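1. Below are the sequence and a predicted model for it; my questions follow.
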Amino acid sequence: MRRQILKTEDGSHTLYVPAIDEHYHSIHGARQESMHVFIEAGLNAHPGKELTIFEVGFGTGLNAFLTALESKRQQKKIAYYAIEKFPLREEEWKSLNTEKDTYNQESQLFTQLHNYQWEKLTNIDDKFQLQKIEGDLTDFSFQALPPIDLVYFDAFAPDKQPQLWSPEIFVAIFNHMAHGGILVTYSAKGAVRRTMQSAGFQMERIPGPPGKREMLRGRKP
């Protein structure tokens, strides 16, 4: 898949896929979107101090990177699983500036997340474990994972990858989530909300990141 590196409005980078006319993050700010949607509305909304997180779309590693930083800051113990069908090449992630505008220790963390072996649960530090899974969500077996407390649903938009926003996908995720679990996504489409609702989620619309009025958050009762 051919990808181009673009700078977003907050100075952080995203990737653009010309073949489907889609960006990996908001052009209004990749880092601030990730912080708003996944950290503030997801991680900070879950009261647990030990969490299993499942991310749909490892992508640039930005969500995992910010979550690892927060796990240490908040003293939350996190096992983080991320599925990705099209992993970045080394020359691509090394060109991203996600780590370059932070401290050197954080730069090393970003590099670690990308360098660690795929398909293996790895201890990043005493608070954060990561397993990157190369695969397709449409035929993924959740039985390989422990019960999920928090889902970062960060697939490409529903009109770009409709197969990943299907009722079957959300039912499979819902069934493998722990009670009280949370799913957050940048999408605010009515069709997505209704699909998640039919899968069993209690849904709410909440304020979106800069450049987007709303986003969705679902909870498993």
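-> Nice, thanks for sending it over. Numbers count the residues shown, from 1 in each chain.

2. Please make it C-alpha for all contacts and neighbour counts, starting now.
-> Noted.

3. how near is residue 66 to residue 214?
-> Noted for residue 66: a distance of 22 Å to residue 214, by C-alpha to C-alpha, to the nearest Å.

4. swap in residue 137?
-> From residue 137 to residue 214 the distance is 25 Å (C-alpha to C-alpha).

5. go on, residue 77?
-> Relative to residue 214, and taking C-alpha to C-alpha, residue 77 is found at 29 Å.

6. Specify which residue of those two has the higher count of neighbours.
-> Just comparing residue 77 and residue 214: by other C-alpha atoms under 10 Å the higher neighbour count belongs to residue 77, 19 against 16.

7. take the one below as the second:
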Amino acid sequence: MQEKQALSWRDDDRPYSETFGDHFFSETDGRAECGHVFVGANRLAERWQDGGTFRIGELGFGTGLNFCETFRQWKELRTSGGRLEFFSFELFPMTAAEIARALRHWPEIARESDLLAAHWPDAPSGTISLELDEQTQLTVICGDALASLAALPLAFNAWYLDGFAPSRNPEMWSAPLMQAVFDHTVPGGTFGTYAAAGFVRRNLQTAGFVVERRPGFAGKREMLAGQRPCNKLVA
């Protein structure tokens, strides 16, 4: 049976993890945060114009907000020959009702969140694979992120590093997991994360990423973004 985390709800529709003592997304605007930290930092609008298959990896599916906002922008920007494969790793998958409740705050992604909730399994566990349209596939792997990623024979063009705060959930930012992320990134592949903790930056650099500090979202002083050098082969 899939593990569950203790949830509470703030302001009626904003989920809070009692297990990790942290919010699932920015109290200012989680959808806008996704655009700044993940879509923007990974230069997706530009890179999607190249066509072909583009693969995104995410640590922490949570409410599915990042996927829904990415899906919305993807549909606006994709080329006729493009395909998006979005993989996410989640230890504690929410139910469809919890996802729908968390995402109803944003009418801008109502089509995407309704589609996600409608296709989401009643008892999420194992590997969830959803073909949401002819150019978009979502795969959510439920379980330990490091073990799941290590077993996956794929490399990713971009990463969303979106676990709970490093101080609350350090395993999601550990050196072994950041190394696995690097090893599963194509040369020239990128990442974005709201996190700016020193040990996170050092773990990413030690893994092999070129890391830079950037202005954070909504007044947050810093976030991190980076790239796998093009002259290093995928393991």
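-> That came in fine, so what should we check first? Predicted model, so just to flag it, every value in this text is computed and none were measured.

8. Please work out the TM-score for the two chains.
-> TM-score for the superposed chains, counting by TM-score structural alignment, normalised by the length of structure 1: 0.87, backed by 217 aligned residues with a C-alpha RMSD of 2.4 Å.

9. which residues touch the residue nearest the centre of structure 2?
-> The geometric centre of structure 2, computed from its C-alpha atoms, lies nearest to residue 58 (C-alpha atoms, centre = their mean), at 3.2 Å. Going by C-alpha atoms under 8 Å, 6 or more residues apart in numbering, residue 58 of structure 2 touches 86, 87, 88, 89, 159, 160, 161, 162.

10. Neighbour-wise, which one of these leads?
-> Busiest of the contacts of residue 58 of structure 2 [other C-alpha under 10 Å] is residue 159, holding 30 neighbours.

11. Now do the contacts for that residue.
-> So residue 159 of structure 2 contacts 38, 42, 56, 57, 58, 59, 190, 191, 192 (C-alpha under 8 Å, 6+ apart).

12. Does the alignment partner in structure 1 of it belong to a helix, a strand or coil?
-> Superposed on structure 1 with TM-score structural alignment, residue 159 of structure 2 falls opposite residue 151. Here residue 151 of structure 1 is strand, with the state taken from DSSP: H, G, I helix; E, B strand; the rest coil.

13. Just say helix, strand or coil for the aligned partner of residue 82 of structure 1 in structure 2.
-> Aligned by TM-score structural alignment, residue 82 of structure 1 pairs with residue 88 of structure 2. Under three-state DSSP, the three-state class of residue 88 of structure 2 is strand.

14. Tell me the span between the first and last residue of stretch 150-162 of structure 1.
-> With C-alpha to C-alpha as the measure, what separates the two termini of stretch 150-162 of structure 1 is 22 Å.

15. and what of stretch 89-100 of structure 2?
-> Stretch 89-100 of structure 2: ends 19 Å apart by C-alpha to C-alpha.

16. in it, what's buried?
-> 89, 90, 91, 92, 93, 94, 95, 96, 99, 100 (16 or more other C-alpha atoms under 10 Å).

17. Next step: the residues you listed restricted to helices.
-> Among the buried residues of stretch 89-100 of structure 2, the ones falling in helices (DSSP state H) are 96, 99, 100.

18. Give me the secondary structure label for the aligned residue in structure 2 for residue 164 of structure 1.
-> In structure 2, the residue equivalent to residue 164 of structure 1 is residue 172, according to TM-score structural alignment. For residue 172 of structure 2, the assignment made with three-state DSSP gives helix.

19. how about the nearest residue to residue 172 of structure 2, chain neighbours excluded?
-> residue 163 (5.9 Å; C-alpha to C-alpha, 6 or more residues apart in numbering).

20. and that neighbour, what is it in contact with?
-> 59, 60, 169, 172, 173.

21. and the last one, how many neighbours does it have?
-> Summarising burial for residue 173 of structure 2: neighbours were counted as other C-alpha under 10 Å, giving 25.

22. Would you confirm that it contacts residue 200?
-> Yes. Counting by C-alpha atoms under 8 Å, residue 200 is a contact partner of residue 173 of structure 2 at 6.0 Å.

23. any residues in contact with both of these two?
-> residue 166.

24. Which of the three states applies to residue 113 of structure 2?
-> helix.
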